[in-house]
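**Q** Here's my sequence, what's the structure:
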Amino acid sequence: MHYPEPISKLMDSFMKLPGIGPKTAGRLAFFVLSMEEEHVLDFAKALVNAKRNLSYCSVCGHITDQDPCSICQDDKRDQSIVCVVQDPKDVIAMEKMREYGGLYHVLHGSISPMDGIGPEDINIPDLLKRLKNDQIKEVILATNPNIEGEATAMYISRLLKPSGIRMTRIAHGLPVGGDLEYADEVTLSKALEGRRDL
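**A** This is a model prediction of the structure:
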């Protein structure tokens, strides 16, 4: 089916987003056409505003509208602990929990030889520079529990071992409310590995 050029371009723009195929792009484009012009303009302004006014914190790599970010500027946070995560979304997830009071370091990816991503392609060199600070006593590796995340955590822990900084890894395993019978072997294995005394 041939669409008028403005709709076609709008659909092409939507398809650049992850997980959006031609059908969803078409639905979104026609939904935008049905919106009031004021709402469409607000939507467009929000996109432009986010792109222009957000950057990455020069200290931790988290997404921010000020540099350094509000987390790095907060002197009430424990300056001796750094939690290493893969993406800014992981910082947001950790902050929702309201249990962690230390600092963060965002890698912006994970080591993946299959995709040609090595340690120098993610934010590891900046982490090493940052850890020269005598104040940091513990690094929590909170990369994803997949092959790439495990490889990244292992690489960082081997790199930092000589420094004497305490290295910890977040526990992986069964979610609260989960059933053993539905868990896969890897999840059960990680849950067993991470067991603790009661």
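
**Q** make it CA atoms for all contacts and neighbour counts henceforth
**A** Will do.

**Q** max-length strand in the protein?
**A** strand 78-85 (DSSP state E).

**Q** The helix or strand hosting Ser157 packs against which elements?
**A** Ser157 is part of helix 147-160, with elements assigned from DSSP states H and E. For helix 147-160, the elements it packs on are strand 166-169, judged by 3 or more Cα pairs under 8 Å, 6 or more residues apart in numbering; DSSP states H and E.

**Q** Name the residues of the strand it packs on that come out as buried.
**A** Met167, Arg169 (16 or more other Cα atoms under 10 Å).

**Q** go on, stretch 158-167?
**A** By 16+ other Cα under 10 Å, the buried positions in stretch 158-167 come out as Leu160, Ile165, Met167.

**Q** Using JSON lines, lay out those residues together with distance to Met35.
**A** Output for those, formatted as JSON lines (distance: Cα to Cα, whole Å):
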{"residue": "Leu160", "distance to Met35": "53"}
{"residue": "Ile165", "distance to Met35": "55"}
{"residue": "Met167", "distance to Met35": "51"}
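
**Q** check contacts around the residue nearest the centre of the chain.
**A** Of all residues in the chain, the one closest to the mean position by Cα atoms, centre = their mean is Asp87, 1.8 Å from it. With contact taken as Cα atoms under 8 Å, 6 or more residues apart in numbering, Asp87 is in contact with His62, Val106, Leu107, His108, Gly109.

**Q** Quick check: next helix or strand after the longest helix along the chain?
**A** Assignment by DSSP state H gives helix 37-53 as the longest helix of the chain. With elements assigned by DSSP H and E, the helix or strand that comes after helix 37-53 is strand 55-56.

**Q** who touches that following strand?
**A** When contacts are defined by Cα under 8 Å, 6+ apart, strand 55-56 is touched by residues His62, Ile63, Thr64, Asp65, Gln66, Asp67.

**Q** I have a second one here; can you model it like the first so I can compare?
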Amino acid sequence: MAASAGPEIERLISLLAKLPGLGPRSARRSALALLKRRDALLLPLADAMSQAAARVKTCSVCGSLDTQDPCAICSDPARDASLICVVEEVGALWAMERASAFRGRYHVLGGLLSALDGVGPDALRIGALIGRASDGGVREVILALPATVDGQTTAHYLADSLAKAEVSVTMLARGVPVGGELDWLDDGTIAQAMRARRPA
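**A** As a prediction, the model looks like this:
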């Protein structure tokens, strides 16, 4: 930090540096940009953050973020309540919604099982998922979890836990992305695409 920066600027930089993807240098650049454009950027951002802190809450049904509880997705009668798509975090839910490929409901776990990080089933919203899947109105639970060791461990745990709920448990397909070229893909993606091949 610059020696001439006052405590307010230093605090702004240190808070920005805690955001994902921003290190100390990026935080300094961001703080400078905000301060240079105080009326156009800093004050509206501060107001938006204040309103978000006061109004945004966690949906008691799915775990998403919204200004209403239940959230807009859980409250939408046009959504198929018999389909639940399980995601790790709210960001993954937003990505699914951007794709407009799913018209059911969601369940945000709040993380993944991880023995190394000490994250067990009780730390996630697994009990709530099993409760929702067991209520009789759900026919399929789609596991849309990352293709990582922790993601796969969590998926297997959920599949075992949902066995008694008598619902179909499926996973997102993995493999070659649309527009992807084989020479740019990693070995794991190519191997998974071969295993998940289907009739042409």
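
**Q** Mind telling me the TM-score for this superposition?
**A** These two chains, once laid on top of each other, score a TM-score of 0.94 by TM-score structural alignment, normalised by the length of the first structure; 198 aligned residues with a Cα RMSD of 1.4 Å.

**Q** How are the helices of the second structure distributed by residue range?
**A** With DSSP H as the criterion, the second structure has helices at 7-16, 24-36, 43-55, 72-75, 90-99, 126-133, 149-161, 187-195.

**Q** Nearest to Ala81 of the second structure, out of those helices?
**A** helix 72-75 (8.3 Å; Cα to Cα).

**Q** Export the helices of the second structure as TSV, with columns for distance to Leu143 of the second structure.
**A** Output for the helices of the second structure, formatted as TSV (distance: least, Cα to Cα, whole Å):
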stretch	distance to Leu143 of the second structure
helix 7-16	33
helix 24-36	35
helix 43-55	29
helix 72-75	18
helix 90-99	12
helix 126-133	11
helix 149-161	7
helix 187-195	16
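
**Q** Distance-wise, check the equivalent of Phe30 of the first structure over in the second structure relative to Arg38 of the second structure.
**A** Phe30 of the first structure maps onto Leu32 in the second structure, with residues paired by TM-score structural alignment. Using Cα to Cα, to the nearest Å, one gets 10 Å for the distance from Leu32 of the second structure to Arg38 of the second structure.

**Q** Val87 of the second structure too?
**A** Note on Val87 of the second structure: its distance to Arg38 of the second structure, by Cα to Cα, is 37 Å.

**Q** who has more neighbours, the two?
**A** Neighbour tally, Val87 of the second structure and Arg38, criterion other Cα atoms under 10 Å: the higher count belongs to Val87, 23 against 13.

**Q** Aligned to that one, what sits in the first structure?
**A** In the first structure, the residue equivalent to Val87 of the second structure is Val85, according to TM-score structural alignment.

**Q** now Ala173 of the second structure
**A** Under the alignment by TM-score structural alignment, Ala173 of the second structure pairs with Ala171 in the first structure.

**Q** Ok, Ala78 of the second structure next?
**A** Matched by TM-score structural alignment, Ala78 of the second structure corresponds to Lys76 in the first structure.

**Q** Show the contacting residues for that match.
**A** By Cα under 8 Å, 6+ apart, the contact set of Lys76 of the first structure is empty.

**Q** Now with 10 Å, please.
**A** Gly101, Gly102 (Cα atoms under 10 Å, 6 or more residues apart in numbering).

**Q** what does Val90 of the second structure give?
**A** Contacts for Val90 of the second structure (Cα under 10 Å, 6+ apart) come out as Cys62, Gly63, Ser64, Leu65, Met96, Tyr106, His107, Val108, Leu109, Gly110, Gly111.

**Q** Next one: the fourth one from Ala99 of the second structure, what distance?
**A** Going back to what we said before, that points to Leu65 of the second structure. For Leu65 of the second structure, the distance to Ala99 of the second structure equals 18 Å [Cα to Cα].

**Q** likewise the first one?
**A** Here the criterion is Cα to Cα. By it, Cys62 of the second structure lies 19 Å from Ala99 of the second structure.

**Q** And for the second one?
**A** In this structure, Gly63 of the second structure and Ala99 of the second structure are separated by 20 Å, where distance is defined by Cα to Cα.

**Q** again, but for the last one
**A** Look at Gly111 of the second structure and Ala99 of the second structure: by Cα to Cα, they are 22 Å apart.

**Q** Looking at those two, which one has more neighbours?
**A** Using other Cα under 10 Å as the criterion, Gly111 of the second structure and Ala99 rank with Gly111 on top: 20 against 8.

**Q** which position in the first structure aligns with the more buried one?
**A** By TM-score structural alignment, Gly111 of the second structure lines up with Gly109.

**Q** Ala133 of the second structure too?
**A** Counting by TM-score structural alignment, Ala133 of the second structure corresponds to Leu131 in the first structure.

**Q** residues in contact with its match?
**A** With contact set as Cα under 10 Å, 6+ apart, Leu131 of the first structure has these partners: Ser80, Val82, Lys137, Glu138, Val139, Leu160, Ser163, Ile165.

**Q** list the contacts for the first one?
**A** The reference is to Ser80 of the first structure. By Cα under 10 Å, 6+ apart, the residues touching Ser80 of the first structure are Gly102, Leu103, Leu131, Asn133, Asp134, Gln135, Ile136, Lys137, Glu138, Val139.

**Q** of those, closest to Gly177 of the first structure?
**A** Nearest to Gly177 of the first structure, judged by Cα to Cα, of those is Gly102 at 27.7 Å.
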